[in-house]
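**Q** Quick check, what structure comes out for this input:
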Amino acid sequence: MAYSKEAEKIMVAAIDFGTTYSGYAFAFRHDYESDPLKITGNQWLTGSQAGVSLKTPSCVLFNPRGHFHSFGYEAEEEYVNLAYEEKHSDWYFFRRFKMKLYNNPQMGREDLLEDEEGNTMPAMTVFSAIINYLRGHLLDACKSRDFGLSESEIKWVLTVPAIWSDGAKQFMREAAEQGGIPSSQLLIALEPEVASIYCKNVPMNKREDSSTFECFDVGTKYLILDAGGGTIDITVQEVQGDCSLTEVYKANGGDWGGTKVDEAFEDFLGEVFTPDVLYRFKREKRGDYLELCREFEIKKRTITPELDHQKVTFKIPISLNDVYQDIKRTSLRDSITAAGKYKGQLALIGDKMRVDAEIARGFFTTTCDVITEHMSVILREPEVEGTSTILMVGGFSESAMLRHAVQKKFAGMRIIMPYEAGLSVLKGAVQYGFNPQIITTRVCKFTYGIETLNDFDDQVHPQSKKIFISGECYCNDCFSKHVEIGQSVKVGEATEERTYFPITEDQRSMRLAVYVSEDANPQYTTDSSCTYLGELTVDLPDEVEKNKRNVGVKLIFGGTELSVEARVIKTGEVTKAAFNFLNRGGSPHCEQQHKH
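**A** Next up, the predicted model:
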């Protein structure tokens, strides 16, 4: 999205919608210009667990009528209480659902989310309700401080993982619009990038590594490891002479975040208590199960590599042991003592389970190994040669186990983790809102193209692609390339114009099918490397002669979202064009356009 001086706002407000935790922060322009770190966040009360936090769990509760009830710690507490009273089954409680947009990159507007009880609601309803709540909470905070601020004077920034699809980004933009944020006031920000921007503004004495080394010297390349609860985002940036940042290797990563540690712990419980016992416990003792999850979320932060011959204690609900005895007709304590995979390595004492430190550390092994191996592959790429620094940001980066794994794997590199690594995305998003031009270049994650009909050439095209339209012979499913995977593109830069024209004279618009590929030069959209992304609709002017309505299309890359320019070749007039990446109807084959 273009950004200009005219678009400047008095305040920038950022929403970090995370897999496990979410929050918001804001700053005024005059404060940012004097001190970029003067950013205000909200302190959330942590419910029954006394204290405050700058983020709150990404949990949302809707009442039986489907109306929004609460979010965060409040939703968690209310649902646990409902579960203890066995009144929860017809309520809607969603947690850790953001990953649905990663696992289903083609999620449509009408797709459903399944909650903890198997009840469903439209995903758009859930996401937009949360954004609306956080927006309203922030506005209430401003009103209570008598800032005298109009909503039109706010620039909003919404963070998303850099590895998300174009469709997932469009989904979040539309959810934000439904949540009360005008699209014209919204920037979509990529999480590792804004974390990097935050770190660039943090004085060295507030970084974990307090040496005199400066990782933001001109010409320095550094790898950003943004380790969140759901996804791991990795990219490599280089500092330019004007202190702007360019991406030198395409954003990549996977679903290897902190929730994988939770899954490993649950797998362990399944081995100890058996899967059928754990399943029944989760279904029938929902309140106790959620309390167990909350306990582990806190406990896992205390697991460190230094634990050697010590025991790690986990609080286990008595009801889990009761379910075990009811199904197995024997005491779990007796079963563990008698035999089992973990004999001698764990013990049950009341509602406590004490395990060897090796077992506890093992919950982190798989995800840490996957992350560090993926980083190794990236650091061997020629584009990132000379990268000597790793910047660790995101909530999972605060895990001592992940830090140790990275330090061990990359012993010869400088590892830097900023102060408040878990808030680096949120605070960096505020700073990005004031200066989005700081990111000047990005690298394309895919080859992008449009499906076309070309004149058929017997010497080039396979016979299986030959089709006839109005007596003319065409080659079907041709891939008209606009940008290539790995290509470095300046922010806001338009690609070379491609010309398309309608097949029939009565068309009022053209629906162009947009495809992506992991190959540099795909020939046909049916190639195995190609994936249908969505459609681009271009209006055709009536006032131009029917046979002269050729349209020039430029795709604009480099921004956090893909955009487009289209013009009528005959008149040079700009015509309306828009993407729809949330179309579940499939490729619009009936309106394929001939590349001119």
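**Q** only C-alpha atoms for contact and neighbour calcs from this point on.
**A** Will do.
**Q** Residue 416 reaches residue 406, doesn't it?
**A** No: Residue 416 is beyond contact range of residue 406, at 10.7 Å (criterion: Cα atoms under 8 Å).
**Q** Have a look at these two and say which one is more surrounded.
**A** Using other Cα atoms under 10 Å as the criterion, residue 416 and residue 406 rank with residue 406 on top: 23 against 19.
**Q** here's the other one to compare against:
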Amino acid sequence: MSFGFSLSDKLKKLSVADDDDEIDDSLVIGIDFGTTYSGVAWATRIDFENNQINFITSWPGNGREEGKVPTELWYDDDDGPVWGYEVPADGDPFRWFKLLLLRTEDLDPELRTSDFVIRTRTMMEESDRTVVGLITDYLRLLWEHIMSTIERARGEAVVEALAIHVVITVPAIWKGYARQAMKDAATKSGMLDSRLAGATKLTFVPEPEAAALSTLIEQGSGVQPGNVYVICDAGGGTVVSAS
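**A** Take a look at the predicted model:
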């Protein structure tokens, strides 16, 4: 769990590192959109100055504080899509749908035969749903919770006045078409809708790269020439290393 926190934490520092001016009057939201679980962290300019990163640990349908929420989606015939911890115990939710943004031939051979992948693909065909549609619905519900959480913490008027920069993690193995599909889903979810404070910026960050940056930032001045850091991103669907 702490690894997910660290990854989401440094996403925001990464997102503003190349543009100091953007830190002024802005809100940066990092979304670790995972295969099995997803996490969110956020910070404003003042938060950055105080070295404070805010994590979302309260989720609908769950009375406990948890660092992440299940990346699961279930469709109720009466109430529409239900996500995360709100999925009933007897529900049969869509799982691992993030992986289906890759074409079958681009998936790791072991993932092609995964029960979750096969089951989700079959459910999509039977319900006439698309992977972009599933991710759109999930991100929309997640985004609504993100914004309501931040507005409760800082006030709706304050949040409305801030320009937003969204940073979403993506697997390093993803090809260009998968990233484009992810961007389409993010756009359709409403998170990039125009606001009075200006356009919302979207950045994708490879998961192992974000983890590597996290390690370097945590080490600070302790990083010396010749040091070697090996990062293992043991995700829910894939395992990737970087050094």
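**Q** what's the TM-score for these two chains?
**A** Here the superposed chains carry a TM-score of 0.72, computed using TM-score structural alignment, normalised by the length of structure 2; 206 aligned residues with a Cα RMSD of 3.3 Å.
**Q** quick one: which helix or strand includes the corresponding residue of structure 1 for residue 169 of structure 2?
**A** Using TM-score structural alignment, the partner of residue 169 of structure 2 in structure 1 is residue 159. Using DSSP states H and E, residue 159 of structure 1 falls within strand 154-160.
**Q** what packs against that strand?
**A** strand 11-17, strand 186-190, helix 424-434 (3 or more Cα pairs under 8 Å, 6 or more residues apart in numbering; DSSP states H and E).
**Q** just those: most buried one?
**A** Highest mean neighbour count among those (mean count of other Cα atoms under 10 Å): helix 424-434, with a mean of 29.
**Q** Which part of structure 2 matches that helix?
**A** So helix 424-434 of structure 1 is aligned with nothing, judged by TM-score structural alignment.
**Q** Now do that helix: which elements does it pack against?
**A** Looks like helix 424-434 of structure 1 contacts strand 11-17, strand 21-28, helix 29-34, strand 154-160, strand 186-190, helix 191-201 (3+ Cα pairs under 8 Å, 6+ apart).
**Q** Could you rerun that using 10 Å?
**A** On a contact count with 3 or more Cα pairs under 10 Å, 6 or more residues apart in numbering; DSSP states H and E, helix 424-434 of structure 1 meets strand 11-17, strand 21-28, helix 29-34, strand 40-41, strand 154-160, strand 186-190, helix 191-201, strand 389-393.
**Q** Quick one: name whatever helix or strand follows that helix.
**A** Sequence-wise, the next helix or strand downstream of helix 424-434 of structure 1 (DSSP H and E) is strand 439-443.
**Q** before we move on, the earlier item: check contacts around the nearest residue in space to the match of residue 169 of structure 2 that is not next to it in sequence.
**A** Spatial nearest neighbour of residue 159 of structure 1, chain neighbours left out: residue 189 (4.7 Å); criterion: Cα to Cα, 6 or more residues apart in numbering. In this structure, residue 189 of structure 1 makes contact with 14-16, 157-162, 169, 425, 428-430, 432-433, 436, 559-561, judged by Cα atoms under 10 Å, 6 or more residues apart in numbering.
**Q** From residue 14 of structure 2, how far out is the residue mapped onto residue 189 of structure 1 from structure 2?
**A** When structure 2 is aligned by TM-score structural alignment, the residue opposite residue 189 of structure 1 is residue 205. Look at residue 205 of structure 2 and residue 14 of structure 2: by Cα to Cα, to the nearest Å, they are 9 Å apart.
**Q** shared neighbours of these two, anything?
**A** The contact sets of residue 205 of structure 2 and residue 14 overlap at 30, 167 (Cα under 10 Å, 6+ apart).
**Q** just to revisit the earlier point, would you turn the helices and strands packed on strand 154-160 of structure 1 into CSV with distance to residue 233 of structure 1?
**A** Output for those, formatted as CSV (distance: least, Cα to Cα, whole Å):
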stretch, distance to residue 233 of structure 1
strand 11-17, 15
strand 186-190, 9
helix 424-434, 12
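**Q** Many thanks, have a good one.
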